[in-house]
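Trainee: the following block contains a protein sequence and its predicted model.
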Amino acid sequence: MSVAVRVPTILRTYTKGEADVSVDVADDAVLADVVEALDAAYPGIKARILDDTGEIRRFVNVYVNDDDVRFASGLKTPTPSGTKVAVIPAVAGG
């Protein structure tokens, strides 16, 4: 099955400028599987999403169908068919 991923401008160098990409994953995939498939298709992007411990970076927000995965199951969040994932860098300032 295919999962759509919205890529922020800062990471589009990995996707050859594409804002929206899709990756193929198993029917029972979770977000971690999507990140792995994304990195297989676009090498290096995983390191920009996950930290050295394999968790989502502190200043990166990931949404699965408009739900912030930090308040769901994190990388274990299910990604059923038709899922839309959005990677959004946190914006700070004052």
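Mentor: Now that the structure is in, tell me what you want to look at.
Trainee: please make it C-alpha for all contacts and neighbour counts, starting now.
Mentor: Fine.
Trainee: what residues of stretch 43-56 count as buried?
Mentor: 45-46, 49-50, 56 (16 or more other CA atoms under 10 Å).
Trainee: and after the lengthiest helix in the chain, which helix or strand comes next?
Mentor: Assignment by DSSP state H gives helix 31-41 as the longest helix of the chain. Next in sequence after helix 31-41, counting helices and strands by DSSP states H and E, comes helix 45-49.
Trainee: here comes the other one, which I'd like you to weigh against the first:
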Amino acid sequence: MSVSVRVPTILRTYTGGESVVDADGATLLEVLDDLDARYPGIRGRVLDDTGALRRFVNVYVGNDDVRFLDDLATPTPDGSQVSVIPAVAGG
């Protein structure tokens, strides 16, 4: 299943400056693995050492936060859009 992935500015060094890239996978984890095969190192910026989503990174499939869906097992239907969004904090 081919999806488009919106890449935040901070991770564009991995994608050669591209803000949107294509990836394949039936689930979010498969998409992240495919991204890492195409753009080595990017998976490690989204997932922690245990393989879970980093707490300061939000990931959406369509308009839905994957933490409220099936997390890394969230389906990524063909043509869907995955957005990786770093959390913003401040005060």
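Mentor: Perfect, I can see it now. If you're wondering where the values come from, they're calculated on a predicted model, not measured in any experiment.
Trainee: quick revisit: does anything pack onto the longest helix of the first structure? Which helices or strands?
Mentor: Under the contact definition 3 or more CA pairs under 8 Å, 6 or more residues apart in numbering; DSSP states H and E, helix 31-41 of the first structure sits against strand 20-24, helix 45-49.
Trainee: a markdown table for these, including distance to residue 6 of the first structure?
Mentor: Output for those, formatted as a markdown table (distance: least, CA to CA, whole Å):
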| stretch | distance to residue 6 of the first structure |
| --- | --- |
| strand 20-24 | 5 |
| helix 45-49 | 13 |
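Trainee: of those, which is nearest residue 73 of the first structure?
Mentor: Shortest distance between residue 73 of the first structure and these, using CA to CA, is found for helix 45-49: 16.2 Å.
Trainee: quick one: that closest one to the second structure mean distance?
Mentor: Following superposition, helix 45-49 of the first structure is found to deviate from the second structure by 0.2 Å on average (mean CA distance after the TM-score superposition for the first structure).
Trainee: what range in the second structure matches that helix?
Mentor: With TM-score structural alignment applied, helix 45-49 of the first structure matches the range 42-46 in the second structure.
Trainee: all strands for the first structure, in order.
Mentor: Residue ranges of the strands in the first structure, as given by DSSP state E, are 2-6, 20-24, 60-64, 67-68, 84-89.
Trainee: would you reformat these as TSV and include mean neighbour count and distance to residue 13 of the first structure?
Mentor: Shown next, in TSV, are these (neighbours: other CA atoms under 10 Å; distance: least, CA to CA, whole Å):
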stretch	mean neighbour count	distance to residue 13 of the first structure
strand 2-6	19	13
strand 20-24	16	13
strand 60-64	19	17
strand 67-68	14	24
strand 84-89	20	14
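Trainee: quick one: which of those is nearest residue 75 of the first structure?
Mentor: Among the strands of the first structure, strand 60-64 comes nearest to residue 75 of the first structure, with 9.4 Å by CA to CA.
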